[in-house]
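Engineer: Predicted coordinates and the sequence they were generated for:
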Amino acid sequence: MRSTNRPASKKSAPARASTESAPETAEAAEPSYSLPDFPAPNAFLMMLEGRAPWEYAALLAATPWLRKLPRGDGHPVIVFPGLGANDVTTQPLRRFLDGLGYETHPWHQGFNFGPRQGVLEQCSADVKALFKRHARPVSLVGWSLGGIYARELAKELPDHTRCVVTLGTPFTGHPRATNAWRFFELMNGRHVGDPTMLAQIRQTPPVPTTSIYSRTDGIVSWRCSVIEPDPQIGHSENIEVHASHLGLGLNPLALYALADRLTQDPQQWAPFDPQGAKRWFFRTPVMI
């Protein structure tokens, strides 16, 4: 992944000595990053995560309707699973996109226990391989933590990436605004909250980027999934749906929005614009 740290400038001997003798001065000179204070979802919202099986049932019931969506152009799509999940959990989503004419690919790295050694390097190699095989950019879809991978890969490989769509991904705010941070630390053996890393993750990729989220998410604070407007980086948007965190990749509303975004031509990209009765099911806020 691309690092946000710049090479240190050469210092004279007096300057080095001054720095070594006053570590608090050097620490104060490091880039600062102010974290929004978002609370984690409460116990009631966590209980609502039990509706995920019903969302899958709703997907099955909505299949005839979803089959009427515009056909895809066959471009490759990689789907990254969430924390503690594997490719089995993204199979319904991938099957749905395959049915629309896309060529979807799982991430093929087993359970996602975080960006351990070699994980992101393999993700990058997969994107490059698909780009070379198809001679066209790859769309990156990430569920929860998988969305962090998708966003970071797009920053590293913007010429290889067609678009990014995330589902309930916490890319802003503090990781402790989720109910999964302890599990993340347990699986990775590292503490969450590095300011430099969080500042990097918060940056929006330079390609069309969509965040699909739910205010009733019981794992991730919905505020952590809202892209703030940046006039220097267009082609970014937020789509709010009614869903659980565990059901976002199965929810027919989320999949409808995802399919709509994948049909967008990056050169003629337009934000999601629900019309008529669709306004009852989707919200497109621009900021928190």
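Structural biologist: All right, it came through fine.
Engineer: When you work out contacts or count neighbours from here on, use the C-alpha atoms and nothing else.
Structural biologist: Will do.
Engineer: How about the residue nearest to the spatial centre of the chain: what's its closest non-neighbour residue?
Structural biologist: Against the mean C-alpha coordinate of the chain, by Cα atoms, centre = their mean, the closest residue is residue 147 at 2.3 Å. Distances taken as Cα to Cα, 6 or more residues apart in numbering place residue 166 nearest to residue 147, at 4.9 Å, with adjacent residues excluded.
Engineer: wait, the one you found sits on residue 211?
Structural biologist: Yes: Residue 166 lies in contact with residue 211 (Cα atoms under 8 Å); the separation is 4.9 Å.
Engineer: returning to what we had before: name the next helix or strand downstream of the strand or helix carrying the residue nearest to residue 147, please.
Structural biologist: Element membership of residue 166, judged by DSSP states H and E, is strand 161-167. Towards the C-terminus, the helix or strand next in line after strand 161-167, according to DSSP H and E, is helix 181-188.
Engineer: Could you tell me which residues within that next one count as buried?
Structural biologist: For helix 181-188, the neighbour count (16 or more other Cα atoms under 10 Å) marks 181, 184 as buried.
Engineer: Helices of the stretch 1-150 of the chain, residue ranges please.
Structural biologist: Here the stretch 1-150 of the chain has its helices, by DSSP state H, counting those that start in this stretch, at 13-21, 23-29, 43-47, 52-66, 91-99, 119-134, 145-156.
Engineer: want to compare, so here's the second one:
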Amino acid sequence: MYDFAHDADPQAAGYGAPPLLLTAAEAFRFPVELTSSLVSDLVLPPRRSVDGGPRPVLVLPGFMADDPLTARLRGHLRRQGYAVHGWGLGRNVGLTDAIVDGLIERFDEVAATAPGAPVSLVGWSFGGLLARWTAHRRPGQVRQVVCLGSPWRAEGERTRATRMFERAAIKHGLSDRARDVVDELRRPLDVPLTAIWSRTDGIAHWQGCRVGDSAGSTGPSGGSPAPVEDVGVPSSHVGLVSNPLALAALDDRLAQDPADWRPFSWRAALARRTRVAA
């Protein structure tokens, strides 16, 4: 993303970008993950464990992505019984005024479709940073936030996409509020936050995407009054929107009751999935 930390301090330590080999493998891994996801949805029945009617979920795409690139993710969630919404803002070209303002307007539109029901925010990559920021902007209206491969930490700003962010800022502009947005999204949230990330991510360094002090941590962290969780999955970066394990973890977290939050475990998640299938 934007290398604000390095701009402020050229000597600032960071995780750096993932190895080139992982980046090159992205193109070969994503089709396999997509196909596996489609097959899984055909074989396994949906959870459909949503009580009180379909709960609203707003899905935010990654940098230079748009709604069609999250269609597999949204289709999967719709099959699980959620009222799923795309962001409707076209290509995500970064922190322009149009996107900063348009995202809040879009959130308000989605919230209005289910009065009184808080909205779950699911953000892929840079979309996860925007999801965190939106949760700060609309306190009391967000149920939870789930980030998929989102390098929100200052140490994780340098990714394989950083130069693309720089070029996009020149071409599309950069809001005067951009640094304030980044500063705000890094503050602790007051709603449950789950970070799903991969050690084999070829775009963003996995350590920059974690929310806890240690991999797999669960519970309040960094001053957050709400649960924060790290869930690692074997996935490419692009594949996080279709990888079957990433979607299984997402399903399990979205089904949680924020008032009775249960720590994530693969054993429990797969056991619940098996009971649904039975």
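Structural biologist: Nice, thanks for sending it over. From a predicted model like this one, the values you see are computed outputs, not experimental measurements.
Engineer: Just give the TM-score of the two.
Structural biologist: Overall, the chain-to-chain superposition scores 0.81 on the TM-score scale (TM-score structural alignment, normalised by the length of structure 2); 246 aligned residues with a Cα RMSD of 2.5 Å.
Engineer: out of residue 166 and residue 211 of structure 1, which sits in the busier spot?
Structural biologist: Comparing residue 166 of structure 1 with residue 211 by other Cα atoms under 10 Å, the one with more neighbours is residue 166, at 30 against 24.
Engineer: Show me what that one lines up with in structure 2.
Structural biologist: Mapped onto structure 2 by TM-score structural alignment, residue 166 of structure 1 lines up with residue 147.
Engineer: and for the strand holding residue 166 of structure 1, what are the contacting residues?
Structural biologist: Applying Cα atoms under 8 Å, 6 or more residues apart in numbering, the contact partners of strand 161-167 of structure 1 are 137-144, 146-147, 150-151, 154, 207-213, 248-249, 258, 261-262, 266.
Engineer: That strand vs structure 2, mean deviation?
Structural biologist: In the superposition with structure 2, the average deviation recorded for strand 161-167 of structure 1 is 0.5 Å (mean Cα distance after the TM-score superposition for structure 1).
Engineer: Now do that strand against helix 145-156, angle only.
Structural biologist: Angle between the axes of strand 161-167 of structure 1 and helix 145-156 is 160 degrees (criterion: axes from the mean of the first three to the mean of the last three Cα atoms, to 10 degrees).
Engineer: Please say which position in structure 1 residue 122 of structure 2 maps to.
Structural biologist: By TM-score structural alignment, residue 122 of structure 2 lines up with residue 141 in structure 1.
Engineer: my guess is that match meets residue 76, correct?
Structural biologist: No: look at residue 141 of structure 1 against residue 76 with Cα under 8 Å: they stay out of range, at 10.8 Å.
Engineer: Looking at those two now, which is surrounded by more residues?
Structural biologist: Comparing residue 141 of structure 1 with residue 76 by other Cα under 10 Å, the one with more neighbours is residue 141, at 26 against 22.
Engineer: Could you pull up the residues touching that one?
Structural biologist: Shown in contact with residue 141 of structure 1 (Cα under 8 Å, 6+ apart): 77, 78, 79, 80, 147, 150, 164, 165, 166, 167.
Engineer: and it, how far is that from residue 277 of structure 1?
Structural biologist: Separation of residue 141 of structure 1 from residue 277 of structure 1 (Cα to Cα, to the nearest Å) stands at 27 Å.
Engineer: before we move on, the earlier item: most tightly surrounded among the helices of the stretch 1-150 of structure 1?
Structural biologist: helix 145-156 (a mean of 25; mean count of other Cα atoms under 10 Å).
Engineer: which strands and helices sit next to that one?
Structural biologist: strand 76-80, helix 119-134, strand 138-143, strand 161-167, helix 195-202 (3 or more Cα pairs under 8 Å, 6 or more residues apart in numbering; DSSP states H and E).
Engineer: Please say which position in structure 2 residue 122 of structure 1 maps to.
Structural biologist: Using TM-score structural alignment, residue 122 of structure 1 pairs with residue 102 in structure 2.
Engineer: thinking that match is in contact with residue 89, fair?
Structural biologist: Yes: here residue 102 of structure 2 reaches residue 89: they are 7.0 Å apart, a contact under Cα under 8 Å.
Engineer: Just say helix, strand or coil for residue 235 of structure 2.
Structural biologist: Here residue 235 of structure 2 is coil, with the state taken from DSSP: H, G, I helix; E, B strand; the rest coil.
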